[in-house]
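Undergrad: could you look at this predicted model? Sequence included:
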Amino acid sequence: MTLFLTKVWGWDVPVGPLQFSTSGWRDNALRQLEGGDRVVLVGTTGEQTPDDMKGRLLGVMQPSREPVMSMDFDVRARPGDFVDGEYKWPVGLMNLRAWSLPERPKLNQISDRKFSMDSAQGIVPLIDDEAARVLALDWREEALMQPTAQAQVRMAKRHGTAKRTAPPPTTTRRGVMHMRRAPAYTYAMRVAGARPSAFKIGWAFDFKQRARQFNHAALPGLGGLEYQPFRFHLWDTARQAYSMEQALLAHLSDRVHSDNGEVVTGLSDDALDAAWFAGVSGKL
């Protein structure tokens, strides 16, 4: 495992992708990165970076080789992040894992080197002594930001896995056990038109089909409620998808609607996201 360094304007949780200003800088990073490598994020000393983050080690990312667009994620924009309506770091790499560094030491406590512009635009490998000091710090794993539904569909199409069908219905014990081991989604659907705001929490082998089933009964075209996919996460097994559903509903038990145990009400998007990303990372 090699540790790299890059400079950023800040650090947010849940953690978005590793961002770059151009596809060229991203491609340069891909040429350097190997499986298991990690990138240490250091706040710049410029005015764009919050004072408590300037010149400090903020977090660590383990990027994948999956190229993404930064705006496929609900990244938190700061003043100056856009020029003529264009985001300054439009391309990125999907992360496999991410950690905060609660101690946030100054960069000069880790290294006495002067890092060039390469560290602001791309990634620079740390030498052994620097890497050892970083590895000795306390690392706290954080939830990852999930790409939008549209982005996940686009990535699935790129990999030739866009169409994921549910296992065939079965009544045999062996068949049921097989279905439990089949990939499935945990989902959160916004119940559009509900007052107060509401989300339907559940799991399904095909969350889009489930939304169509709900809307077929709700008849939104005639003024009924509409179920709109808001968040979803694909698990390796239906058992995992069900476990996250139950963990979310238990965590939000004070918000569960009295007439439907899978609907939570009175939640903002941010509040639902906080619970959702905790559920994805197994922290509920």
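TA: Done, it's in.

Undergrad: hey, let's count contacts and neighbours off CA atoms from now on
TA: OK.

Undergrad: just give the nearest non-adjacent residue to residue 80, would you?
TA: Distances taken as Cα to Cα, 6 or more residues apart in numbering place residue 48 nearest to residue 80, at 7.5 Å, with adjacent residues excluded.

Undergrad: that neighbour touches residue 7, doesn't it?
TA: No - counting by Cα atoms under 8 Å, residue 48 stays clear of residue 7, with 11.9 Å between them.

Undergrad: second structure follows, compare the two:
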Amino acid sequence: MKFFLTKVWGWDVPVGPLQFSTSGWRDNALRQLEPGDRVVLVGTMGNQTPEVMRGRVLGIMKPSPEPVMSLDFKVKARPGDFVDGEYKWPVGLMNLRAWSLPERPKLTEISDRKFSMDAAQGIVPLADSEVARIEALEWSEEKLLQPTAQAQERMARKHGTAKRTAPPPSTTRSGVMHMRRAPAYTYAMRVVGAKTNAFKIGWAFDFKQRARQLNHASMPDLGGLKYAPFSFHLWDTARQAYAMEQALLLRFDCLRHFANNEIVQGLKDDDLTTAWIAGVSGKL
């Protein structure tokens, strides 16, 4: 196991990915890192770093070889983190574990050498004597930030892993609260076979499974209506999915069917698409 050092603008808990300004610097780190290696984070001396963190050893990460996009995590942004709308450290490596160092010693107490730009952009190996001083400090394990639901879906597709399933039903308070925090979709399904253009708007942990359930009940093969997914959006929590569903139904309240208030009729595709985009961006 080897230790490396990198300089950062601060240390936040929960802990996000190990971030880099370019994919080149990330790839360079990947070439050096081996399973189990640690990266020590030290606050820069610049104004971008909070004064209490400047020049101090803040924390330790155990990165994985999994490349990620930094903004796939809800990282805490500071003034100056964005330039012309672009995040300065867009790429990163997923972390397996992370520790804060409550003592936060000055870097000069750990090492007497000067670290070059490589330590600000990438990672630099530490000497055995420096590692010994780091290991002698108190380590406090911290919670890791999790990627957004959309990012988890993308990574699952990339690695060919099983797709996320809905949480098991529960009647306990803790179980219900857990379900509310689970990722879920807002969906709009076209009601094929209706006399006028109509959509069913709702939310579900698995919108494809929901479509199968609806079609099983309506039996389109025997002349019934068919529910075909038109738009869907994956949210980090069921609360968010439900909130967008309700905002859409309120937007089209005058078009809701008297027998099923989750179905809106006489709605144009373009009008639904416009409202959908606004709902996803939180402007509905």
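TA: Yes, it's here. Not measured: the values here are computed from a predicted model.

Undergrad: superposed, what's their TM-score?
TA: Superposed pair, TM-score by TM-score structural alignment, normalised by the length of the first structure: 0.62. Supporting alignment: 192 aligned residues with a Cα RMSD of 3.1 Å.

Undergrad: coming back round to it: more neighbours: which of residue 48 and residue 7 of the first structure?
TA: For residue 48 of the first structure versus residue 7, neighbours defined as other Cα atoms under 10 Å are more numerous around residue 7 (25 against 16).

Undergrad: for residue 59 of the second structure, the count of nearby residues, please.
TA: Residue 59 of the second structure: 25 surrounding residues under other Cα under 10 Å.

Undergrad: does it sit in a helix, a strand or a coil?
TA: Following DSSP: H, G, I helix; E, B strand; the rest coil, the label given to residue 59 of the second structure is strand.

Undergrad: residues touching the closest residue to it other than its chain neighbours, list them.
TA: Using Cα to Cα, 6+ apart and skipping residues adjacent in sequence, the residue nearest residue 59 of the second structure is residue 100, 4.2 Å away. Residue 100 of the second structure makes contact with 58-60, 139-142, according to Cα atoms under 8 Å, 6 or more residues apart in numbering.

Undergrad: let me have those in JSON lines, extended by distance to residue 149 of the second structure.
TA: Shown next, in JSON lines, are those (distance: Cα to Cα, whole Å):
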{"residue": "58", "distance to residue 149 of the second structure": "29"}
{"residue": "59", "distance to residue 149 of the second structure": "27"}
{"residue": "60", "distance to residue 149 of the second structure": "26"}
{"residue": "139", "distance to residue 149 of the second structure": "30"}
{"residue": "140", "distance to residue 149 of the second structure": "28"}
{"residue": "141", "distance to residue 149 of the second structure": "24"}
{"residue": "142", "distance to residue 149 of the second structure": "21"}
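
Undergrad: ok, and these in the first structure?
TA: Contacts conserved in the first structure for these, counting by both residues aligned by TM-score structural alignment, their matches' Cα atoms under 8 Å: 58-60, 139-142.

Undergrad: among the residues you listed, who's most crowded?
TA: In terms of neighbour count, residue 60 stands highest of those at 27 neighbours, by other Cα under 10 Å.

Undergrad: quick one: that one and residue 104 of the second structure, what's the gap?
TA: From residue 60 of the second structure across to residue 104 of the second structure, the span is 11 Å (Cα to Cα, to the nearest Å).

Undergrad: what about the closest residue to residue 20 of the first structure other than its chain neighbours, which SS state?
TA: Leaving aside its sequence neighbours, residue 20 of the first structure sits nearest to residue 89 (Cα to Cα, 6+ apart; 4.8 Å). The local conformation at residue 89 of the first structure, judged by three-state DSSP, is coil.

Undergrad: please verify my assumption that residue 89 of the first structure contacts residue 22.
TA: Yes - if you go by Cα under 8 Å, residue 89 of the first structure and residue 22 touch, sitting 7.0 Å apart.

Undergrad: which residues touch stretch 127-134 of the second structure?
TA: 3, 110-111.

Undergrad: over to stretch 179-193 of the second structure?
TA: For stretch 179-193 of the second structure, contacts defined as Cα under 8 Å, 6+ apart pick out 149, 167, 197-207, 211, 224-239, 241-242, 244-245.

Undergrad: tell me the buried residues in it?
TA: Neighbour-count burial for stretch 179-193 of the second structure flags 179-180, 182-192 (criterion: 16 or more other Cα atoms under 10 Å).

Undergrad: same check on stretch 235-245 of the second structure?
TA: Quick answer for stretch 235-245 of the second structure (16+ other Cα under 10 Å): 235-242, 244-245.

Undergrad: which among those gets closest to residue 69 of the second structure?
TA: Using Cα to Cα, residue 236 comes nearest to residue 69 of the second structure of these, at 16.6 Å.

Undergrad: what does the closest one align to in the first structure?
TA: Matched across to the first structure, residue 236 of the second structure falls on residue 230, judged by TM-score structural alignment.

Undergrad: kindly report the same for residue 95 of the second structure.
TA: Per TM-score structural alignment, residue 95 of the second structure is aligned with residue 95.

Undergrad: what is the neighbour count of the residue nearest to its match when sequence neighbours are not counted?
TA: With sequence-adjacent residues excluded and distances taken as Cα to Cα, 6+ apart, residue 95 of the first structure is closest to residue 63, at 4.1 Å. Neighbour count for residue 63 of the first structure, taken as other Cα under 10 Å: 24.
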